[in-house]
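*Asks:* Build me a structure from this.
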Amino acid sequence: MKLNLNIQPLSTWLKPAEENKPLIIAGPCSAETEDQLVTTAHLLAKTGKISALRAGIWKPRTRPGEFEGIGSVGLQWLNRAKQETGLPTAVEVANARHVEEALAAGVDILWVGARSTVNPFTVQEIADALRGVDIPVMVKNPVNPDLSLWIGALERINQAGITRLAAIHRGFSSFEKTAFRNEPMWELAIQLKTLCPELPIINDPSHICGNREIIPYVSQKALDLDMQGLMIESHLDPTIAWTDAKQQVTPSALSDIIDNLTLRHTEPATRALSDKLDELRKQIDKLDDQIIQKIAERMSVVEKIGEYKRDNDITILQVNRWDEIMHKRSAFARALKLDVNFAAKLLELMHSESIRKQTEIMNAKSVVE
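*Replies:* Next up, the predicted model:
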């Protein structure tokens, strides 16, 4: 299934500030004071590496009492920064009033935040407010890992007539505590790109990382996965930032991050390289066919096991046997220098399918009886 979105190329509404450099949207997490925002904007513009200036004007916070944004007055500060630096501006909108005020203030780009994307009613309200308006809109992935919600939000905005449309990948909430503030779950962004190859996807390493130290790593990986740009939070002095201090970088540090990024080609540069890649891909295709054939053979044996268990009243799940499989196969994978986590996920997937097939066989007996 392919997504049927009517969208314009990103290059028609936003371009990299430097040739052969990634597209960068940057600015403070929150507009705190006029001086803080305008000074940060000048420092970012001075780098010559910024495509657009972002700032949080309205901040949806998890708990009441936290700083929820400076409000509408921040739009005036943002407009001043735009006039003085020439940078196009971007803000998050969470309801129809935000849209109306941002448009009236001359904001150039809007984005729908993760907390809004999760609610179709909120997205529809924003979409209705945008109907008849020609402005670029970016949609962040929802807080929870739900690709359908992300797609639905993009479709609602697109159906309102917005054709300058992009997605923002900012990671997903997870109960597991890892090095990331929000788990990247790159596979969901890849699935979205597969469903709609022409849809620009911009990565938000600030929210994925939650700390500035690993922003370079995530930024490079995003570009290696052919994402079209980065949204990185930048503050003139992150140590005193009112919100998300740990994930913001100074304009100078941001410039260094950009300088150390590598932009790779989507296709081989020469015919010889292309031929070599085609040859390797043919090997992959052949191996994939063999793997699928072997999995089919495995499932055929699984069916026989299911029939045996059915006929002899044996339970489907054999915990000891499963533990034995995981232990032996993981050790074998390690010996072959395969990633153990990958091997475990593959085994779990096949085990789940084995249980499903055996359950079908058990239920088939019950239906006949």
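*Asks:* Please count neighbours and contacts with C-alpha atoms only from this point.
*Replies:* OK.
*Asks:* Contact partners for the residue most central in space within the chain?
*Replies:* The chain has His169 as the residue nearest its centroid, 2.4 Å off, counting by CA atoms, centre = their mean. Going by CA atoms under 8 Å, 6 or more residues apart in numbering, His169 touches Lys140, Asn141, Pro184, Ala189, Ile201, Ile202, Asn203, Asp204.
*Asks:* Also this sequence, please, to line up against the first:
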Amino acid sequence: MNFNNKDTFFSNLLAERGRPLVIAGPCSAESEQQVMQTAEALKKLNVHLFRAGIWKPRSRPNTFEGVGLQGLAWLARVKEELGMRVTTEVATGRHVEEALKQGIDVLWIGARTTVNPFAVQGIADALQGVQVPVMVKNPVNPDLALWIGAIERIYQAGITDLAAIHRGFSSYQKSKYRNAPVWQIPIELKARFQNLPVIVDPSHIGGTRDLIFPLSQRALDMGCDGVMIETHPNPAEALSDAEQQVTPAALADILDKLQVRKTNYDDAELVSRAEELRLKIDAADHDLIGALARRMALVEQIGEYKKQNNVQVLQLERWKEIFRTRADWAAEAGINTAFVEELYKLIHVESIRKQTAIMQAGNPGAKTDTNPGHVS
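*Replies:* As a prediction, this is how the structure comes out:
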């Protein structure tokens, strides 16, 4: 996929004001009055795109699932009377057709649709021969290949004016977030497709309005291109996602506080100092790799010892001791203990793999499991 074209809807918007792309509007279009009231307030803030959900895929029946077609007419009114660009979510080919009839400027594909290649292909088929910008949200589960696959399907339909929306990932683990950010996934997407705009949806990641600003700032600090923030004139009365919506006044405050960092150093002395620190980081990384190599050599030695003495690979008490003590050592060194715990889980998986391979070596028909791993 080639996203090097500089004359696209998204690239032009990003260059238009020299600031992050800002998409805002209610989670759901609830009434014509609510839509117009919100849009009038957001027009004063010069947001790039006015958003509102018309069809709302909900987890359970008998909840508010959007106003449907009549909401498209309200968005068309926003576009005509206020001169604002508008966007809405589509989940089927029919949604695409109806949205285009009303002149919707930008379409977005939601997380629950992205997760289904058949649904995405149906949308792609409806977009054949059409030129309209499309934004693709990540799937609900942390699967980069699935996200890229959805973008590819739309791209192969002839839509090259594309953007990705990071809205976090569902998880059973307890977290302060509604959807875990798992930042390494959008970072990897950005690394693979450097000219693909990545927009962050802090409303869905955080799930509460107090997390919107810190999540937005973190996104910009990591080079994301914009934010999509759900905005409602009276969030407490919203028919969907009330806790994560902000008023237009609160949005104005968030946008005022956001800091846009420089993309690179613009001073020779700063460049020199940064390069000096990077060289030290490289040296530290070299030492880390060397330490890991020495550790793995010891792992192989103990694997041979276990094989000679017919002792099983996994020694649970030893693993518990490592997991506990390394976290303590990290705390003493001022390193995030959760980070070290995750690091040692990976180290443990590789240690088990190596020792399992040693155990199976020389056994006819033995096949090494490339991902054994008992991590807790």
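*Asks:* Turn the contacts of His169 of the first structure into a markdown table, columns for distance to Thr178 of the first structure and neighbour count.
*Replies:* A markdown table is the format used below for these (distance: CA to CA, whole Å; neighbours: other CA atoms under 10 Å):
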| residue | distance to Thr178 of the first structure | neighbour count |
| --- | --- | --- |
| Lys140 | 21 | 27 |
| Asn141 | 19 | 30 |
| Pro184 | 11 | 24 |
| Ala189 | 19 | 25 |
| Ile201 | 24 | 26 |
| Ile202 | 23 | 26 |
| Asn203 | 19 | 29 |
| Asp204 | 17 | 25 |
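*Asks:* In helices, which of the residues you listed appear?
*Replies:* Ala189 (DSSP state H).
*Asks:* and Lys345 of the first structure, how many neighbours does it have?
*Replies:* 11 (other CA atoms under 10 Å).
*Asks:* Can you tell me what it aligns to in the second structure?
*Replies:* By TM-score structural alignment, Lys345 of the first structure lines up with Glu342 in the second structure.
*Asks:* Check Leu230 of the first structure too.
*Replies:* Aligned partner of Leu230 of the first structure by TM-score structural alignment: Val227.
*Asks:* quick one: what helix or strand has that match in it?
*Replies:* strand 226-230 (DSSP states H and E).
*Asks:* Tell me which other helices or strands that strand touches.
*Replies:* When contacts are defined as 3 or more CA pairs under 8 Å, 6 or more residues apart in numbering; DSSP states H and E, strand 226-230 of the second structure packs onto strand 21-25, strand 198-200, helix 202-206, helix 212-221.
*Asks:* what's the average distance of the following helix or strand past it to the first structure?
*Replies:* Later in the chain than strand 226-230 of the second structure, the nearest helix or strand by DSSP H and E is helix 248-257. For helix 248-257 of the second structure, the mean deviation from the first structure after alignment is 0.4 Å (mean CA distance after the TM-score superposition for the first structure).
*Asks:* The first structure: matching residues for helix 248-257 of the second structure?
*Replies:* Going by TM-score structural alignment: helix 248-257 of the second structure matches residues 251-260.
*Asks:* Go through the helix or strand containing the match of Lys345 of the first structure and flag the buried ones.
*Replies:* Per DSSP H and E, Glu342 of the second structure falls inside helix 337-360. Neighbour counts over helix 337-360 of the second structure (16 or more other CA atoms under 10 Å) mark 337, 340-341, 344-345, 347-359 as buried.
*Asks:* For that helix, name the packing helices and strands.
*Replies:* Looks like helix 337-360 of the second structure contacts helix 268-308, helix 316-333 (3+ CA pairs under 8 Å, 6+ apart).
*Asks:* Compare the helices and strands packed on strand 226-230 of the second structure and report which one is nearest to Ala99 of the second structure.
*Replies:* strand 21-25 (17.0 Å; CA to CA).
*Asks:* does Glu89 of the second structure sit in a helix, a strand or a coil?
*Replies:* Classification of Glu89 of the second structure using DSSP: H, G, I helix; E, B strand; the rest coil returns strand.
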